[in-house]
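Q: Sequence plus the predicted model coming up.
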Amino acid sequence: MQHVEFTVDEDSASIIAHFQGQELSLPALWLRERCQDAVQLDQVTQQRLFDPHQLENDVSLVKVEKQGELKYGLTFSDGYEGSYDFTEFYADFDIYDGAPTPVSWKAGFDTSKFHVKFDEIFSDEGFMAGVEKFLTYGVLIVDDVPRESGSVLKVANRFGHVRETNFGNSFEVYTRPDYNDLSGQPVPLGPHTDNPYRDPMPGIQLLHCIQNETSGGLSTLVDSLSVLKQLKAEDPEGYQLLSDVPVRYRHVDNDVELIERRTMIESDHTGKVTGIAYSPRLDYLPLLENDQLVKFHRARKRLGALLGAPEFEWRFRLEPGQLQMFHNTRVLHGRTGFDATEGLRHLEGAYIDLDAPKGRYKAIKRQTKLAQKGA
């Protein structure tokens, strides 16, 4: 969370926020909408008991009176008077909304920071540690997961709600010639985003290793945030094209055909880059004038090269009893090829949405804070 301080001038009835070297006078309408008393705001749900859309456009702040540390009584031109705790405004200046600040990483990073044990995640303390690692690095490795079918769903349901797709609640990854995806063949799979043809894309993927008797089939993970920094520095024009021009992604199965158009570089509503939609098996070049198309393709090609570069790609053996959980668009996954005659390589996977672990993390933080206040 970025640091913010408030300057209050009672004589002029003005409040100024100071953050990131900026100053912003808090508008009266903005303050009026954020009233905090129980008559105006339900204290359990934090939902308003009035319609703020009906407030007067020209409402003004007519009086400010100090009541305590960062606590003030505010009086407005429409007659409303209320007590305000200014610490409640901190959330408005937090672009991560209470979640940890993401930390990008490359190959060679201390990956021990990604690990948590299966039993630990079922306590609030262990769960919070696991989610904090995941939200920070975009990946979590869960150790000592029972080597049995369905274990991936136990982990998935602890962190969120299972997202059912045409692959089912969960899906098996092992060699089979008639499977509707290349993951069922022993070929190498480059770093990619799963299901870019869906709206919305799965936010999180989990892959649990039940058995691995092959010498190949190494798992690979790469943090696209690190890769995108490099691409933007090398080719800002191409980077912008990948951020602005939608690409068509397509998946065909026996009973469904899924098509979605989205940009390769993904950003949230604040403009903050969150990851990429990258899958060379499923995407199609957009139709552009030739010079723009060449620039687009050049950037796409360089993006693919960086994703597979040794300086960015973490390559490791996912051992039986380990589960990798990763942010589907931030941390791209893949695997090296393997010889299926050596033995069975069996993984079970599932998807959950990104908002659930974020929401549970923030709820536990809020409950802990309330408990501390009441102690």
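A: Received it, and whenever you're ready, just let me know what you need. Residues are numbered from 1 along each chain as shown.

Q: When you work out contacts or count neighbours from here on, use the C-alpha atoms and nothing else.
A: Noted.

Q: OK, contacts around Q36?
A: If a contact means CA atoms under 8 Å, 6 or more residues apart in numbering, then Q36 has G82, S83, Y84, D85 as its contacts.

Q: OK, contacts around the first one?
A: For G82, the contact set (CA under 8 Å, 6+ apart) comprises C35, Q36, D37, G73, L74, T75.

Q: Following the chain onward from the helix or strand it falls within, which element is next?
A: Using DSSP states H and E, G82 falls within strand 81-85. Proceeding C-terminally, strand 81-85 gives way to strand 115-117 as the next helix or strand, assigned by DSSP H and E.

Q: Check it against this one:
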Amino acid sequence: MFVRLQRKLQTQLLSGLRSTRAPLRVKLQTRACASTSSALRLHSDHLVVSYEGTQMRLNFVWLRDHCRSASSYNSKTNQRNLDTGSIELNIRPDTTAVEGGHLVLTWRDGHVSKYSLNWLAQNSYERKKQSTVQPRILWNSDIYKNKNVPSAKWEKFMSCDEELKQFLQHYLLYGIAFVDDVPATVEATEAVSKRVSLIRETTYGGMWSFTSDHSRGDSAYSQLALDRHTDTSYFQEPCGIQVFHCLKHEGTGGRTLLVDGFYAGEKLRQRSPEKL
């Protein structure tokens, strides 16, 4: 018996504000403390702060919107007092400074914004783009030949949080993972699913069984062989994880074919990059 988890073949693309224009030469007063390991470079709509080996590209609108002064931000409720829509899109500061580990900006209306460099490093969109991307291990049929498929035993999976953690880490790395020795019941399958996440309702329901009885207009309910495909791609939010459990099998055939779409995409990129 096995439970199969299949990775959703969808990648979220991170994007940020980028300017292709050359730096605007404006008369801004800039100063930095010699004791602070940071540097500033001013551009037309953003500034670049170098801090502890990281370069943060900070848009002026974003900076004004994230001002932590009492008039702009309620520190008790962690909510803005500032109306984001009131910020001019061409806003830029009159003066900039790095003082005592803080970036200090004075805007043209006289408002002063002060940001901890450490806070900017932790919260800016630029730092998040530079953060480590979740690694992936791409695979082909060798993963089965070499018996490297990640798996966990059902009893330990259900009772040990450390086993669950390791299982999820393997799932994130490979996009597939197996739970072995699961009792051949819908209830046990549901328990395994809920151990990982909430069960999402679809047009088929939450948990459902299917066999070759033609009860639905779907090839999965027939004896036809199913070639490589992804499920629920037509949904506004396709399934992130799919769980399959073979409860009973009679006759021949019915083997499950798994394909790593990211592996196929990487091969295409290597062989025909012009087609991407």
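A: Cool, got the structure. Quantities reported herein were computed from a predicted structural model and do not represent experimental measurements.

Q: starting at the chain centroid, how far to the strand holding G82 of structure 1?
A: Computed by CA atoms, centre = their mean, to the nearest Å, the chain-centroid distance of strand 81-85 of structure 1 equals 34 Å.

Q: So which of the contacts of G82 of structure 1 wins on neighbours?
A: By neighbour count, taken as other CA atoms under 10 Å, the most surrounded of the contacts of G82 of structure 1 turns out to be L74 (22 neighbours).

Q: one step back: what's the farthest-apart pair in the contacts of Q36 of structure 1?
A: Across the contacts of Q36 of structure 1, the two members that end up farthest from each other (CA to CA) are G82 and D85, 10.1 Å apart.

Q: Now for the closest residue to C67 of structure 2 other than its chain neighbours: which residues touch it?
A: On the basis of CA to CA, 6 or more residues apart in numbering, the spatially nearest residue to C67 of structure 2 that is not a chain neighbour turns out to be S113, at 5.6 Å. Applying CA under 8 Å, 6+ apart, we find S113 of structure 2 in contact with R64, C67, R68, S69, V104, L105, T106, W107.

Q: Just the residues you listed: which are in strands?
A: Counted as lying in strands by DSSP state E, out of the contacts of S113 of structure 2, are V104, L105, T106, W107.

Q: Which one of those residues sits in the busiest neighbourhood?
A: Result: L105 is most packed of these (other CA under 10 Å), 24 neighbours.

Q: Would you check that it makes contact with K114?
A: Yes - contact criterion CA atoms under 8 Å: L105 of structure 2 and K114 qualify, at 6.5 Å.

Q: follow-up on the earlier one: and the ones in strands among the contacts of S113 of structure 2 as a markdown table, adding distance to S159 of structure 2?
A: Shown next, in a markdown table, are these (distance: CA to CA, whole Å):
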| residue | distance to S159 of structure 2 |
| --- | --- |
| V104 | 52 |
| L105 | 53 |
| T106 | 57 |
| W107 | 57 |
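
Q: Can you list the buried residues in the longest helix seen in structure 2?
A: Among the elements of structure 2 assigned as helix by DSSP state H, the one spanning the most residues is helix 161-174. When burial is assessed from 16 or more other CA atoms under 10 Å, helix 161-174 of structure 2 yields the following buried residues: E163, L164, F167, L168, H170, Y171, L172, L173, Y174.

Q: starting at the chain centroid, how far to it?
A: In terms of CA atoms, centre = their mean, the centre of helix 161-174 of structure 2 is found 17 Å from the chain centre.

Q: One more: stretch 294-309 of structure 1?
A: What separates the centre of stretch 294-309 of structure 1 from the centre of its chain is 23 Å, taken as CA atoms, centre = their mean.

Q: which residue lines up with the residue nearest to C67 of structure 2 in structure 1?
A: In structure 1, the residue matched to S113 of structure 2 (TM-score structural alignment) is Y80.

Q: any idea how far G68 of structure 1 is from that match?
A: Between Y80 of structure 1 and G68 of structure 1 the distance is 20 Å, computed by CA to CA, to the nearest Å.

Q: Would you format the contacts of S113 of structure 2 as a markdown table with distance to L198 of structure 2 included?
A: Listed next are the contacts of S113 of structure 2 as a markdown table, based on distance: CA to CA, whole Å:
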| residue | distance to L198 of structure 2 |
| --- | --- |
| R64 | 38 |
| C67 | 37 |
| R68 | 36 |
| S69 | 40 |
| V104 | 45 |
| L105 | 45 |
| T106 | 48 |
| W107 | 47 |
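
Q: Shouldn't D78 of structure 1 be within a strand?
A: No - going by DSSP: H, G, I helix; E, B strand; the rest coil, the assignment for D78 of structure 1 is coil, not a strand.

Q: Next, count neighbours for it.
A: When neighbours are counted by other CA under 10 Å, D78 of structure 1 registers 14.

Q: and for stretch 164-182 of structure 2, what span of structure 1 is it aligned with?
A: Alignment note (TM-score structural alignment): stretch 164-182 of structure 2 is matched to residues 127-145 of structure 1.

Q: what's the answer for stretch 227-246 of structure 2, then?
A: Per the alignment by TM-score structural alignment, stretch 227-246 of structure 2 matches residues 190-209 in structure 1.

Q: which residues does G251 of structure 2 contact?
A: Counting by CA under 8 Å, 6+ apart, G251 of structure 2 touches no other residue.

Q: since we're on Q367 of structure 1, how many residues are nearby?
A: 11.

Q: whoops, I mixed them up, A188 of structure 2
A: Other residues near A188 of structure 2 come to 14 when the count uses other CA under 10 Å.
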